[in-house]
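Novice: what follows is a predicted structure for the sequence shown.
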Amino acid sequence: MIINNVKLILEREVVSGSLACDNGIITAYAETPSQLPGAIDGEGGWLMPGMVELHTDNLDKFFTPRPKVDWPAHSAMSSHDALIIASGITTVLDAIGVGDVRDGGHRMENLNKMINAIRHSEKHGLNRAEHRLHLRCELPHDSTLPLFEQLMCNPALSLVSLMDHSPGQRQYVSLDAWRTYFGGKYQMNDEQLDAYQADQLRLAARWSTPNREAISAWCRQYHIPLASHDDATHDHVLESKGVGSTVAEFPTTEEAARSSREMGLQVLMGAPNIVRGGSHSGNVAARDLASKGLLDILSSDYYPASLLDAAFRLATDDEIAMDLPAAVALVTRNPAHAIGLTDRGVIAEGKRADLVLVHQPREQVYIKNVWAKGRMVF
């Protein structure tokens, strides 16, 4: 296969030319057009590597599209995969909550069903994107460690994150902020919220520390990449570094992001934060971190299409010293390398032909075609 008449987004530059691949591998690229009649005409669009998503709970939405609605696994998985590939994501880590029972237990009920759907669809070649597993471990629960130990040897497991959403922790250092969020989310009155808060504090006091230590020990033993989550202070980052975290997911302050970078953790922020112009939770803006050189990876989190949009927004922001190759690396090379996938994420000879053709007729970028291992899937 040859793709002609494109602007190739390479690791350090953008060049106009053509690209060839065979058996799912990039075999060559050139700064000249191909003369072969069978070449695909890219019509002057950008050709970039397929995007790599490390943290999205998008799958959860398809399994439970509404409260108390349990959707069939095959339909849920195929619909999720279609949205992922249409967003230009060719490798995705589907984030599954372990021990998080705050949403009425549906995540626990769906846990095995979702993991089995990922495994079955990958085994039988039903997916267009490559789906891997990210376990989001909610530390303040007695069920978290037993569930993790059942799942930690799953061959698809590529990332584990340690989360603590209890009152007074990380994202919810402010108890008022915690009460406002959960009181609104679960429509609790003051009495119900008081009881819920007391229960969460009790669980956190009993389980957060031992679960953090046990799960991180397993990850170190089995060489599973580990991520922190919502670190807010220098001390939080010290703790995360101490247990072996290599990725800092969604630090809530510049202090935590800067400390993470100084301690060798790659800083991951939400692409929706870039698109919306700030955090919906009032935390540090991803754009501000990018402007200070403190951003390594973008995640679509809850909105898959935000990855491409965010990368191009950063590249065209006059106040951020980031060219298009550097911005694209935030959603391709950097997340891939963070979990040890060095066979993808860049346009280079010998790498996987996971590719996205992007056009921008006006200000908005859109995806025209996607190839996974050299096969057109969108």
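Specialist: Great, that's in hand. Residues are numbered from 1 along each chain as shown.

Novice: okay, CA-based contacts and neighbour counts for the rest of this
Specialist: Noted.

Novice: any idea which helix or strand carries Leu238?
Specialist: Here Leu238, judged by DSSP states H and E, is contained in helix 234-242.

Novice: list the buried residues in the single longest helix found in the chain.
Specialist: Across the chain, the longest stretch assigned as helix under DSSP state H is helix 190-222. Of the residues in helix 190-222, those scored as buried under the neighbour-count criterion (16 or more other C-alpha atoms under 10 Å) are 193, 196-197, 200-201, 203-204, 207-208, 211-212, 215-216, 219.

Novice: what's the closest of these to Leu54?
Specialist: Out of those, the one with the shortest distance to Leu54 is Cys219. That distance is 16.7 Å, counting by C-alpha to C-alpha.

Novice: so what's that closest one up against?
Specialist: 160, 225-226 (C-alpha atoms under 8 Å, 6 or more residues apart in numbering).

Novice: wait, a helix at Ala257?
Specialist: Yes. When the secondary structure is assigned by DSSP: H, G, I helix; E, B strand; the rest coil, Ala257 falls within a helix.

Novice: wait, it sits on Asp296?
Specialist: No. With contact defined as C-alpha atoms under 8 Å, Ala257 and Asp296 do not form a contacting pair (10.3 Å).

Novice: which residues are common contacts for those two?
Specialist: Residues within reach of Ala257 and of Asp296 at once, by C-alpha under 8 Å, 6+ apart, are Val267.

Novice: A further structure is provided below for comparison with the first:
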Amino acid sequence: MAFAETRLPAGRELTALKNARIVLADEIVTGHISFSGGEISSIDMGVAPQSGEDLNGDYLLPGLIDIHTDHFEKHVYPRAHVRWDPLRAALAHDAQIIGSGITTVFDSICVGATVSRPERREVLAPMIDALELAQSAGMMRAEHLVHLRCEVTDAETARLTEANIGKEIVRMISVMEHLPGRRQSKNIGAYIERRMADTGESRAEAEKNTRELLSFSDEISENVRLTVIDLAHKHELPLLSHDDTELHHVDEAVAAGITVSEFPCTIEAARKAKELGMDVVGGAPNVLRGGSQSGNVAVSDLMAESLVDILASDYVPRSLLDCAFSIAADDAFSEDLPAAIRLVTKAPAGVSGLTDRGELVRGKRADLLQIGVLEGHPFVKQAWVAGRRVL
């Protein structure tokens, strides 16, 4: 399903940017670009207009598209047991998003509680409401959409999903199962250690409560999963499977009509996903760190086999920009800069149904970034969203 329309205010005047290294989908050209009415009107390598703004050889990129970041929640809870006003948190989050070069962001908000975060049930609606209010009032600089991350181990997830999935800002759904011994958390011993630290339980209490959690969750997770998947299909939203680890996880996802494998935890699962025609999402922080923070497969190993279609920031918004330039500069990767930029622009636009953006092409939305580079570090000098300069 394509979501090409936007309610964002568009820049109406004709703007020309000249003397730029323009990063197209397949090549870099030196030239100038013009846009008006929120859309790109021309890309030219000829004589630059006298009135154009000189970018002095900086890169000109399409705005980055992030289909998964849970960073909004970190602004709502800046410290343990400190809950910040959701609207103020949304504005702080937006500043970090646009400063990272992300012009379209899918704020990934958890639906359902976990052992360490039971408050997620009650903050879900206020977080979505804050994003809707801030965006409709013109307070945001990036465009914010919502990616509901549905925790199938909580019996309340089905109800919460149904209550929020029909909101216009909600554009993506994923199903996830955060349980010890499953998917991302294969090591039950490590889970128990984290639980003891999070809850203050003794080892005996943590082990007992973990056994009860697994028994209880098995009773509800399949029904919740099927309900969430049915709701996503009913609303024609992109649907992702989170943390595929075993081959049967991929088979189950494909059988349910899921088309994207998000953050597969093993190379075997990623291979199976590609074999069955799924798009694969990798975490940009994983690439920059040189491996997974939870001990799962390194995204660089997946990329060595051409198993990654999209990169998402996951928990560090700035990682998208850094990762794309890092990949292009590293001989260990086969991607040049246009190919690396596609992973964070055109490819995520495609899977999310945003057909109006994601590459520098005449008629596409004028979401643009002027990028300088200092000692290998890219940084945003200016940003435009729908032709309106926002940074």
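Specialist: Done, it's in. Just so it is clear, the structure is predicted and the values come from calculations on it, not from any experiment.

Novice: any idea what the TM-score is?
Specialist: Remark: TM-score between the superposed chains equals 0.97 [TM-score structural alignment, normalised by the length of structure 1]; 377 aligned residues with a C-alpha RMSD of 1.3 Å.

Novice: rewinding a little: which residues in structure 2 does the helix or strand that the helix holding Leu238 of structure 1 is followed by match up with?
Specialist: Using DSSP H and E, the helix or strand that follows helix 234-242 of structure 1 in sequence is strand 247-249. Aligning strand 247-249 of structure 1 against structure 2 (TM-score structural alignment) gives residues 260-262.

Novice: stretch 287-299 of structure 1 now?
Specialist: Residues 300-312 of structure 2 are where stretch 287-299 of structure 1 aligns, with TM-score structural alignment as the criterion.

Novice: go through that stretch and flag the buried ones.
Specialist: Neighbour counts using 16+ other C-alpha under 10 Å place 300-303, 307-312 of stretch 300-312 of structure 2 among the buried residues.

Novice: tell me which of these fall in strands.
Specialist: Of the positions in the buried residues of stretch 300-312 of structure 2, 310-312 sit in strands, assigned by DSSP state E.

Novice: what's the first-to-last distance across the match of stretch 287-299 of structure 1?
Specialist: The first and last residues of stretch 300-312 of structure 2 sit 14 Å apart, counting by C-alpha to C-alpha, to the nearest Å.

Novice: can you list contacts of that stretch?
Specialist: With C-alpha under 8 Å, 6+ apart as the contact definition, stretch 300-312 of structure 2 has outside contacts at 66-69, 267, 270-271, 274, 279-284, 287, 290-291, 299, 320, 333-334, 342-344, 347-348.

Novice: show residues contacting stretch 193-211 of structure 2.
Specialist: Taking contacts as C-alpha under 8 Å, 6+ apart, the residues outside stretch 193-211 of structure 2 that touch it are 116, 180, 192.

Novice: quick one, strands of the stretch 1-150 of structure 2?
Specialist: Taking DSSP state E, counting those that start in this stretch to define them, one finds strands in the stretch 1-150 of structure 2 at 15-23, 28-36, 39-44, 53-54, 59-62, 64-69, 102-111, 143-151.

Novice: for Val373 of structure 2, find the nearest of the ones you listed.
Specialist: Within the strands of the stretch 1-150 of structure 2, the stretch nearest Val373 of structure 2 is strand 59-62; the backing value is 8.5 Å (C-alpha to C-alpha).

Novice: counterpart of the closest one in structure 1, which residues?
Specialist: Aligned using TM-score structural alignment, strand 59-62 of structure 2 spans residues 46-49 in structure 1.

Novice: compared with structure 2, how much does the matching stretch deviate?
Specialist: Stretch 46-49 of structure 1, aligned to structure 2 and superposed, deviates on average by 0.6 Å (mean C-alpha distance after the TM-score superposition for structure 1).
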